[in-house]
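Asks: Quick one, fold the following:
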Amino acid sequence: MNPTLIELLSPARDAEHGIAAINTGADAVYIGAPKFGARSAAGNSIAEIEKLCIHAHRFHAKVYAALNTILFDDELAEAERMIHAIYNAGADALIVQDMGILEMDLPPIQLHASTQAHNFDVRRIKFLQDIGFSRAIIARELSLEQIREIKSQISFGLEAFVHGALCVSFSGQCYMSAFHGHRSGNRGECAQPCRLNYDIMGQNNRIVDSGVNALSIRDMNRSAHLAEMIAAGVTSFKIEGRLKDMNYVRNITSYYRRKLDEIIDANEKLGRVALGRCTPDFEPDPEKSFNRGFTEYFLHGRTEKISAHTSKSLGKRLGQVSESGWNFIKIAGAPEISNGDGLCWFDQNGALKGFAVQTTDHGKIYSDNAIDVTQGTVIYRNLDTVFNHRIAAAGPARRIPVNIVFSETESGVDLNISTEDGKYSLIRNFQTEKNIARDAVKAADTIKTQLCKTGSTFYDVVGFELKWGSPLFFPIGELNRIRREAFEAFDQLLNSEYHREENTVVVNDVPYFENEAGFALNVSNALAEQFYKRHGVVKISPAFELADDNRGKNLMTTKLCLRYEYNCCPVFQKADADREPQFLILGNNKFRLDYDCKSCVMKISDAGSYD
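Replies: Next up is the predicted model:
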């Protein structure tokens, strides 16, 4: 029985970031298409995608191209040409949201349903499988129980986010940015209104809280629950961050690579997607990369508060202030602090404050400016300069373990290179002069030393065997030539053994599970409308972005519940009408909060202007 292959999927802002992700343990990377990606600032040329594919495929790792915005009619032809170019560049799959793409003349590339397609309902996910998708990227809000239920009804792959920044809304269902700033998240242009400061209004127009990050939630970290997610049916584990920096990609990828390797090594029913093992030159620590604090995000239901109370990075908790002066603090039990480190804390009003370390002296940490922080305040480090320098200086961590056998033949020697599991093997014969060695031990050591010198390659020799009739001497230059040519041939073998999985979408008329669709189905072009009509949807509203008047509409559905965050949830806490958040105020805009306790979600809709 073939093992279940477990994939670690990392973000790639560009080819350079993608190569770094592969080199630190990613089995696959996702990268933005030249246009029409959900991160408009992270588009890449076809040449960049091809460059990344060449590097990834040498390790049998995969590249997925994100073309996951909704499209307008005048963009359809360009998008279709782009899809063919992406396929020809070597991409393994296309991540899409717009169902109009399935009406195009597509190359035989696998399709992954973007989380922007709102893959929350099991009926929706089963429909995606039935119409030809190879994988669904499931909604972040799904619990383990819901994931198990979905997996019991489908056979294609499930991909789930495990780490990184969270959209507070169900993906593909947020219209706040389009409404407030005319920048649509479904068009890759989200202005992140969820990270702004709001006033919260309760009964009788009373302000419950003011100037707070009401919609800014903590970042996801499910590293403690990977085995549970595998058991539930997830096979691809996705790290968010196509706009994050290189150190974030290396650190977080390395961290999850180690976690997944521990699980895979302990379970013979699991296997790896890509070749190689990774040993980074630093100790991965997700708390030392950008984060707003962490949450498992409803994996086990509503078990925690998820508000971050800031839009900025907190970093790693260091300890509490034990002593403070006008421009210094001391932190009880703190690790070593370096000049240039960034420290931060929440002040008495709940605002995040901080400073850059100028110098340290006998445990005192100095700022250039006056700081107001009291004893007992918790301090975080959101910039660790030593750690960042260590990551930046680290070399590629991915190495392919191989065994080599050096054998004497009648006319020369053979060098046999094979992967550790024996799956890939090559024997290269070399015609070379053989001379009897004067010192057998020294000759054997020289052969082993020279043939195992793989520092400039991606290989590690973990097993060496020497077979000869009598001790032989070979010049070092000749041994180096044999090693170089043999490993070049082995490179070519591994490249030739990589075969892209392909899929041809066959048009069908499998019925959609609803025959009427509101604007939240995000139908923004004629092909998408044609698609849904063929699948039995008889009434289709145009996408939010096409409507002339969106006043009063629902702008967001979210698992964030402000009643719960403010300790007045009637289900999990004690109802308190006096403190219940009922509206959000942003400038002169007013948004109504509605609580659907049966579905355990909060809805935010336009409530007109606020005077």
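Asks: use CA for all of it now, contacts and neighbours both
Replies: Will do.
Asks: Can you tell me the closest non-neighbouring residue to Met104?
Replies: The shortest distance from Met104 to any residue other than its chain neighbours is 6.7 Å, reached at Glu80 (C-alpha to C-alpha, 6 or more residues apart in numbering).
Asks: Which parts of the helix or strand harbouring that neighbour count as buried, going by neighbours?
Replies: Using DSSP states H and E, Glu80 sits in helix 76-88. Neighbour counts using 16 or more other C-alpha atoms under 10 Å place Leu76, Ala79, Glu80, Met82, Ile83, Ala85, Ile86, Tyr87 of helix 76-88 among the buried residues.
Asks: Just to check, Asn416 is in contact with Ile404?
Replies: Yes - in this structure Asn416 lies within contact range of Ile404 using C-alpha atoms under 8 Å: 5.4 Å.
Asks: which residues sit in contact with Asp121?
Replies: Contacts of Asp121 were listed using C-alpha atoms under 8 Å, 6 or more residues apart in numbering, and none were found.
Asks: Next, find the distance separating it from Pro396.
Replies: Distance of Asp121 to Pro396, given as C-alpha to C-alpha, to the nearest Å: 40 Å.
Asks: OK, contacts around the residue positioned nearest the centre of the chain?
Replies: Most central in the chain under C-alpha atoms, centre = their mean is Ile239, positioned 1.8 Å from the mean C-alpha point. Neighbour list for Ile239: Leu9, Ser10, Pro11, Phe161, Val162, His163, Gly164, Ile252, Thr253 [criterion: C-alpha under 8 Å, 6+ apart].
Asks: To compare with the earlier structure, here is another sequence to fold:
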Amino acid sequence: MKKVELLAPAGDYEALTSAVNAGCDAVYLGGKNFGARAYATNFDYDDLKSAVEFCHLRDVKVYVTVNTLVANEEFEKLVNYLDFLYSIGVDAVIVQDMGVLKFLRENYPDLKVHASTQMTVHNLEGVQELAEKGVSRVILSRELTLKEIKDIVQNSNIEIEVFVHGALCVSYSGQCFMSSILGGRSGNRGRCAQPCRLKYSLVDKEGKVLEKDLHLLSMADLCTIEHIPKLIEAGITSFKIEGRMKNAEYVASVVKAYREAIDSFYEGRTFDSGKAIEEMSRIFNRGFSTGYLFGVKPSKMSYLSPKNTGVAAAEVISVTSKTSKLRLLRDIAKGDGISDEKGEKGQKVEIIFKNGKKVDRAYEGDIIELPLKFYVKEGEILNKTYDVLLNDKLKNLLSKKIPIKIYAELKKDKPLYIKIQEGIHTVEVYSDEISQIAEKVSIEEDFLKDKLTQINDTAFYVEEIEVVVEKGLYMSVKGIKEARRKAIEMLEKRKLEYYRREEKHTFFSLLPFKEKKEKVSLTFYTDKVEHLKIASQLGIEYVYFNYKLDIKL
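Replies: You can find the predicted model right below:
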């Protein structure tokens, strides 16, 4: 069984590095134009090139979103952008526009194309149609059940990608026009204003207000981490995490959790999904559900607030004019964020009093006092909305490194020879300096190993090293380090060249618009037979008729 891909969002460079260090197999990101998250920081041309190089050196794939609907007057700019993406070696582009798909297949046949969830592909026939058009992967609509997904996987011959975590749309994937209609900002053009996250009132047909000022359309987030084994066994190619508008710590926490869940399955280890959900909730929480995966509507909505409401942290015991006495339901530290249950009022924890003394940290079960800047009542539960210690931990994940094998020889009257192997790549270099007979201190094997393994500022670490050193020889430390640097740079160049493609300058010319017909044709819709007869008598060319009516014409 091929291991499932873990695909992470990257709305900016910091989120990208966090995703890679947390263990993703691939990232998806957008440029400054043509992406469905126009309000993310995104990447300019220089950032895109750097991001691709950073990821490819660490064996992480890069998929670029080109998934808005494209206007005719934008197409020349799009072609220049596609030429750039092609040349820097992106692994795939994600598209929505069928015209863009056709252009890609005709002009970039070796560049993989993924069908965006904005295409609303929700059945086997849609997947098969796109496969025939040259799409290599389909990102399915989030409204499908696991049973439906499994059926599509088993009966199609292209890759299937499925969202496993993150924000859900209240509308069908790719079919929401609410933002466009209410605010002139189209989700299909990457500019969704998220009106579904606003407050609304529910009114019956008589005008009676049933619910007032609640976030009635705000969905809780998708979370499938408890069901990773079932999703893997369904044969899905890629698990996608939503979140290009989220910060680096959010990305790190979710990727880290799903990486552990996936690896535990393949390695036959027990995975504590409850602990993972608890940690993710400490970074961002507006409630979780399994979406539509199991054939029922999502089990939760975030009616009270669409924002991060955090996790329960303390119960208010008593309130004075200066402080509030709290019983801690979980640990709290100076620098944490705390708020009411709705997340509407809150503050940063600046001072903690325990037994009358200032402390930097207090623990579950402790009775503490906090000077609060907002009103609370006895018995009220306060939430922790920012966990300073967890955020610091996620900001300082160990950098991802790729293992290499080094073989080196130092022989009399010859330069230092270094060979490095990494996957399919092998490089060989010779030092500029020639070895000499040692006058005082000679080079020992352990000394040479130490100097050759000092590569902490690179994308690699030395997994194995073998050196052969003839006795009584000398070479300067500078000469050894320069040879090592040259070898690492050659390996980096070799890896990046493997992905890069030739520069393209694709010709594009917009076809002239057809002249409008002078004659205006009239079309007509009806569900009544008598209207059909009238339309026929009037000479109307096209009639749209409700075919579901059980009548005889």
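Asks: Got a TM-score for the pair?
Replies: Once the chains are laid over each other, their TM-score by TM-score structural alignment, normalised by the length of the second structure reads 0.77; 481 aligned residues with a C-alpha RMSD of 3.4 Å.
Asks: ok, so of the contacts of Ile239 of the first structure, who is nearest Glu516 of the first structure?
Replies: For these, the closest approach to Glu516 of the first structure (C-alpha to C-alpha) belongs to Phe161, at 30.0 Å.
Asks: Now check that closest one against the second structure: what is it aligned to?
Replies: In the second structure, the residue matched to Phe161 of the first structure (TM-score structural alignment) is Phe163.
Asks: before we move on, back to that, tell me the helices and strands packed up against the helix holding Glu80 of the first structure.
Replies: Helix 76-88 of the first structure sits against helix 46-58, with contacts defined as 3 or more C-alpha pairs under 8 Å, 6 or more residues apart in numbering; DSSP states H and E.
Asks: Leaving out chain neighbours, which residue sits closest to Thr115 of the first structure?
Replies: Ile137 (5.0 Å).
Asks: Translate the one you found into the numbering of the second structure.
Replies: In the second structure, Ile137 of the first structure lands on Ile139 (TM-score structural alignment).
Asks: on that earlier part again, list only buried entries from the contacts of Ile239 of the first structure.
Replies: Applying 16+ other C-alpha under 10 Å to the contacts of Ile239 of the first structure flags Leu9, Ser10, Pro11, Phe161, Val162, His163, Gly164, Ile252, Thr253 as buried.
Asks: for those residues, which one is nearest Glu433 of the first structure?
Replies: Thr253 (47.2 Å).
Asks: secondary structure class for that closest one?
Replies: Using DSSP: H, G, I helix; E, B strand; the rest coil, the structure places Thr253 of the first structure in helix.
Asks: With the one 4 residues further on instead?
Replies: Going by three-state DSSP, the secondary structure assigned to Arg257 of the first structure is helix.
Asks: just to revisit the earlier point, just the ones of the buried ones among the contacts of Ile239 of the first structure in helices?
Replies: Ile252, Thr253 (DSSP state H).
Asks: Rebuild the buried ones among the contacts of Ile239 of the first structure as TSV, extending it with distance to Arg381 of the first structure.
Replies: Listed next are those as TSV, based on distance: C-alpha to C-alpha, whole Å:
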residue	distance to Arg381 of the first structure
Leu9	28
Ser10	25
Pro11	24
Phe161	26
Val162	23
His163	20
Gly164	18
Ile252	17
Thr253	21
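Asks: So what would you say the end-to-end distance of stretch 143-156 of the first structure is?
Replies: 19 Å.
Asks: any chance you could map the helices in the stretch 201-350 of the second structure?
Replies: 228-233, 248-267, 273-281 (DSSP state H, counting those that start in this stretch).
Asks: For the ones you listed, state which one has the densest average packing.
Replies: The highest mean neighbour count among these, using mean count of other C-alpha atoms under 10 Å, belongs to helix 248-267: a mean of 21.
Asks: Show residues contacting that one.
Replies: 4, 6, 8-10, 14-16, 18-19, 21-24, 225, 228-229, 241, 243, 270-271, 273, 276, 279-280, 283-284, 391, 394-395.
Asks: make it 6 Å
Replies: Outside helix 248-267 of the second structure, the residues within contact range by C-alpha atoms under 6 Å, 6 or more residues apart in numbering are Glu14, Ala15, Ser18, Ala19, Ala22, Ala276, Met280, Leu394.
Asks: Please pull up the equivalent of the residue nearest to Met104 of the first structure in the second structure.
Replies: Using TM-score structural alignment, Glu80 of the first structure pairs with Val79 in the second structure.
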